[in-house]
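1. Here is the input, now give the coordinates:
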Amino acid sequence: MSQPEALRSLLESVAAGNVSPTVALDKLKHFTYEPVGEFARIDHHRQLRTGFPEVIWGQGKTPDQIVQIMAAMRQRNPVVMATRIEPDVAEQLEEKVEGLRYYPMAKIAAIAPARIEPQYPGTIGILSAGTADLPVAEEAAITAELSSFRVLRLWDVGVAGIHRLLDNRHVIAEASVLIVVAGMEGALPSVVAGLADCPVIAVPTSVGYGASFSGLAPLLTMLNSCAAGIGVVNIDNGFGAAILAGQILRTAGKLQ
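-> This is a model prediction of the structure:
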C-alpha cells in the first residue's frame, strides 16, 4: 500500500470507529520519518509532498545498512529503489532481501512488482549518444519505469553518425518529454532540441577523452546550447533526469 493510500485508510478507520485516536496517533508517529538504527531517517512523507517516494543512494552505504533501510521502506511503499549498487553489493542484497530485482546496466536494485503499468499519460523518450553512455541512460529509463511512466528508448544515435538519429525521428515525435544523454563534446541535446516540440532534459556523462574533463566539457556544451527548451542536470545524473521528466508529465496532467 502506498503512503497516501495508507494514510487515507487509517483516517477512514478512525472515522468509522474501527481504530481509536490513540492507536492512530501511534501509527502516525512514523508517517513523517522513521529512524533506522543510528544511521538513517526514512522520509516516509516524501511521496505525499512530491509525488515520488524516497530513493536509496547506495554508494557509500554498507550492504547491511541498505538491507535495513529496504526492510523499513517496503512496509510503506510498493516500490523500493536503490541506485548506484555495484554488482558485488547486489549479490549480498539478493541473499538477504526477498524479491529483490537487480538491473546491472543501470546499477539499480529494487523491490517491485514483476510488471508496472504506466499510471500517467505521456511518454518519456530517452536517447543516448553512444553505447558507453548506456549506464546513465538506463539509470534514467529504469527509474522512470519504476515510477510508473512509459518509456521509449533510442540508443547510439550520436552526432558522429547523425543519420542514425534522423532515421528514428518518430521517437522524438512520439515523446512528451525527452531525456538526451551524451558524453564527449555533448552536442546531441542541441540537435534533438532543434527537432523536438517538447522539453529536452540534457544529461552530460563522464565518458570522453582527457579534454572532456570527466563530463565538464559536455556539461558546458549543454548549458551553452543555442537551441531553446533545454534543461541540464548534473554529470551522470540519470536518476535526476527521470524524476524531472516525471514531474513535467505530472504537472502537465494537473493543467488539463
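2. When you work out contacts or count neighbours from here on, use the C-alpha atoms and nothing else.
-> Fine.
3. Now do the buried residues in the helix of greatest length in the chain.
-> Longest helix of the chain, by residue count under DSSP state H: helix 238-254. By neighbour count on 16 or more other CA atoms under 10 Å, the buried set for helix 238-254 is 238-246, 249-250.
4. Out of those, which comes closest to Val157?
-> Using CA to CA, Gly238 comes nearest to Val157 of the buried residues of helix 238-254, at 17.4 Å.
5. Distance of that closest one relative to Leu28?
-> To Leu28, Gly238 is 34 Å away according to CA to CA, to the nearest Å.
6. Columns distance to Ile56 on top of the buried residues of helix 238-254, output as TSV?
-> Formatted as TSV, those follow (distance: CA to CA, whole Å):
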residue	distance to Ile56
Gly238	15
Phe239	11
Gly240	13
Ala241	16
Ala242	15
Ile243	14
Leu244	17
Ala245	19
Gly246	18
Leu249	23
Arg250	22
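7. For the comparison step, fold the sequence that follows:
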Amino acid sequence: MPVRSILEELLRGRISLEEAERAIESAQLSLGDRVRFDIFREKRTGFPEAVFAPGKSDEDIVNIVKAVGDVLVTRLPPDRAEGILKELGDIDRRIEYHETAGVLAARSGDPEFIGRIGLLSAGTSDIPVAEEARVVAEESGCEVITAYDVGVAGLHRLLDPLRRMHESGVKALIVVAGMEGALPSVVAGLVDVPVIGVPTSVGYGVGEGGSVALKSMLQSCSPGIGVVNIDNGFGAAVLAVKILRACSL
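-> Below is the predicted model of the structure:
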C-alpha cells in the first residue's frame, strides 16, 4: 500500500497509529509492474536496499535511481552503464560509476564517517570483487585502506600492509581470495579484529568456480573469520559496515 493511502486510512480512523506505523515501515515503492523497491529497509536493517542489475532492464534502473534517492546499483557492466549514465545526466545528485567494481552510486551527499576497515586481495584477479567491497563500504561511510596482490605465494608482501592497517585503527578486515583461499586464515592468525573472508570464483581445475576457496575459509583453523558467499564483495562490505556501527554504540 502506498504511504499516502496509509495516511488517509489513519486520518479516517480506519486503522490505529500503531497499525499505520507498521504499514509504513513495510511499505514499498512500486515502479510499474516489475519493480517494488523496499524504501524502509535502512530503518529496519541499518543498510539501504541496493539494486542488483542483472535481471533488470536499463529502464528499470533509471526509474529506480530517479525515484528513490540514494542508491547503489551493483553488477552493472560498462556497456550498460554508458546508456544509463546518459539517461541520468540531468539528475540533481552525485552519480559515479566505478567500472572495475561494476557499481553505480547515486547520492545526495557524502555519508557520515563511521570508521576504518582494511581490505586485502590475494591476487590481481581478485581485485574486481575487492573493488565492489571497497566502493560499497566507502559509500556507507567507511574509510577503506587497501592492499592488493598480497597472497600466500609471497607472504613477505603482507606484513607491511597489516602493520599500516593496525596503526590506522581498522576495526575489521575484508580479505578476498580465490584459488585455494588461504589468505583469510593467515590474516586471522595475525590480527585482533574480525576478518571477513570473501572467496572468489578465480581458479581452475578443482578450484574452478570458487568452491575450494569457500570450503577452505569455512574450514579455517584460525578463529575469528566470518565468510560470505563466492564473489560477494557487496555482502562483505555490508557486514563490515554493521561491525563498525556496532563498535560505535
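8. helices or strands next to the longest helix of the first structure in the packing?
-> Packing contacts for helix 238-254 of the first structure, counted by 3 or more CA pairs under 8 Å, 6 or more residues apart in numbering; DSSP states H and E, involve helix 134-146, strand 177-182, strand 200-204.
9. Quick one: average offset of the shortest one versus the second structure, please.
-> Spelled out, it's strand 200-204 of the first structure. Here the mean offset of strand 200-204 of the first structure against the second structure after fitting is 0.2 Å, by mean CA distance after the TM-score superposition for the first structure.
10. could you pull out the strands for the first structure?
-> 34-36, 40-42, 56-57, 80-83, 100-103, 108-111, 123-128, 150-154, 177-182, 200-204, 230-232 (DSSP state E).
11. how about Arg75 of the second structure, what's its partner in the first structure?
-> Residue pairing (TM-score structural alignment): Arg75 of the second structure is matched to Arg84 of the first structure.
12. gap between its match and Lys254 of the first structure?
-> Counting by CA to CA, the gap from Arg84 of the first structure to Lys254 of the first structure is 32 Å.
13. swap in Val177 of the first structure?
-> Remark: distance between Val177 of the first structure and Lys254 of the first structure (CA to CA) = 16 Å.
14. ditto for Gly60 of the first structure
-> 37 Å.
15. what's the answer for Arg46 of the first structure, then?
-> 19 Å.
16. The longest helix of the first structure versus strand 177-182: what angle between them?
-> Taking axes from the mean of the first three to the mean of the last three CA atoms, to 10 degrees, one finds helix 238-254 of the first structure and strand 177-182 inclined to each other by 160 degrees.
17. contacts for helix 238-254 of the first structure?
-> Helix 238-254 of the first structure has contacts (CA atoms under 8 Å, 6 or more residues apart in numbering) with 120-122, 124, 136-141, 143-144, 147, 149, 176-179, 201-203, 233.
18. now the angle from it to strand 200-204?
-> Using the same axes, to 10 degrees: helix 238-254 of the first structure against strand 200-204 is 170 degrees.
19. Return the distance of helix 238-254 of the first structure from the chain's centre.
-> The chain centroid and the centroid of helix 238-254 of the first structure are separated by 9 Å, computed with CA atoms, centre = their mean, to the nearest Å.
20. And for stretch 164-176 of the second structure?
-> Going by CA atoms, centre = their mean, the spacing between the C-alpha centre of stretch 164-176 of the second structure and its chain's C-alpha centre is 17 Å.
21. With stretch 21-36 of the second structure instead?
-> Remark: stretch 21-36 of the second structure is offset 22 Å from the chain centroid, using CA atoms, centre = their mean.
22. Any chance you could list what contacts it?
-> Against stretch 21-36 of the second structure from outside (CA under 8 Å, 6+ apart): 1-3, 6, 37-40, 43-44, 60, 63-64.
23. Show me just the buried residues among these.
-> The neighbour-count test (16+ other CA under 10 Å) marks 3, 6, 37-40, 60, 63-64 as buried among the contacts of stretch 21-36 of the second structure.
24. Among the residues you listed, which lie within helices?
-> Judged by DSSP H, these include 3, 6, 60, 63-64 as members of helices.
25. Show me the two of these that sit farthest apart.
-> Ile6 and Asp60 (25.5 Å).
26. Identify the residues contacting the spatially most central residue of the first structure.
-> Centroid check for the first structure by CA atoms, centre = their mean gives Thr143 as the closest residue, at 3.2 Å. Thr143 of the first structure sits next to 239, 242-243 when contact means CA under 8 Å, 6+ apart.
27. What's the separation between it and Lys107 of the first structure?
-> 11 Å.
28. same check, this time on Asp43 of the first structure
-> For Asp43 of the first structure, the distance to Lys107 of the first structure - CA to CA - is 23 Å.
29. Ok, Glu95 of the first structure next?
-> Distance, Glu95 of the first structure to Lys107 of the first structure, by CA to CA: 17 Å.
30. Between these two, point out the one with more neighbours.
-> Legend: neighbour count by other CA atoms under 10 Å for Glu95 of the first structure and Lys107, higher for Lys107 (20 against 10).
31. which position in the second structure aligns with that one?
-> Using TM-score structural alignment as the criterion, the counterpart of Lys107 of the first structure in the second structure is Gly102.
32. quick one on the thing from earlier: columns distance to Leu29 of the second structure on top of the ones in helices among the buried ones among the contacts of stretch 21-36 of the second structure, output as TSV?
-> Output for those, formatted as TSV (distance: CA to CA, whole Å):
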residue	distance to Leu29 of the second structure
Val3	9
Ile6	13
Asp60	13
Asn63	11
Ile64	9
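33. Go through the contacts of Thr143 of the first structure and name the one nearest Ala193 of the first structure.
-> Ala242 (17.3 Å).
34. Test my guess that the match of Lys107 of the first structure contacts Glu132.
-> Yes. Applying CA atoms under 8 Å, one finds Gly102 of the second structure in contact with Glu132, separated by 6.9 Å.
35. Overlap in contacts, the two.
-> Shared contacts of Gly102 of the second structure and Glu132 (CA under 8 Å, 6+ apart): Thr74.
36. sorry, back to before: from Asn237 of the first structure, how far off is the match of Arg75 of the second structure?
-> According to CA to CA, Arg84 of the first structure and Asn237 of the first structure sit 11 Å apart.
37. Could you do Met184 of the first structure as well?
-> Per CA to CA, Met184 of the first structure is found 16 Å from Asn237 of the first structure.
38. Determine which member of the two has the greater number of neighbouring residues.
-> Taking neighbours as other CA under 10 Å, Met184 of the first structure and Asn237 compare with Met184 leading, 25 against 19.
39. And that one, how far from Met105 of the first structure?
-> Met184 of the first structure is 20 Å from Met105 of the first structure, by CA to CA.
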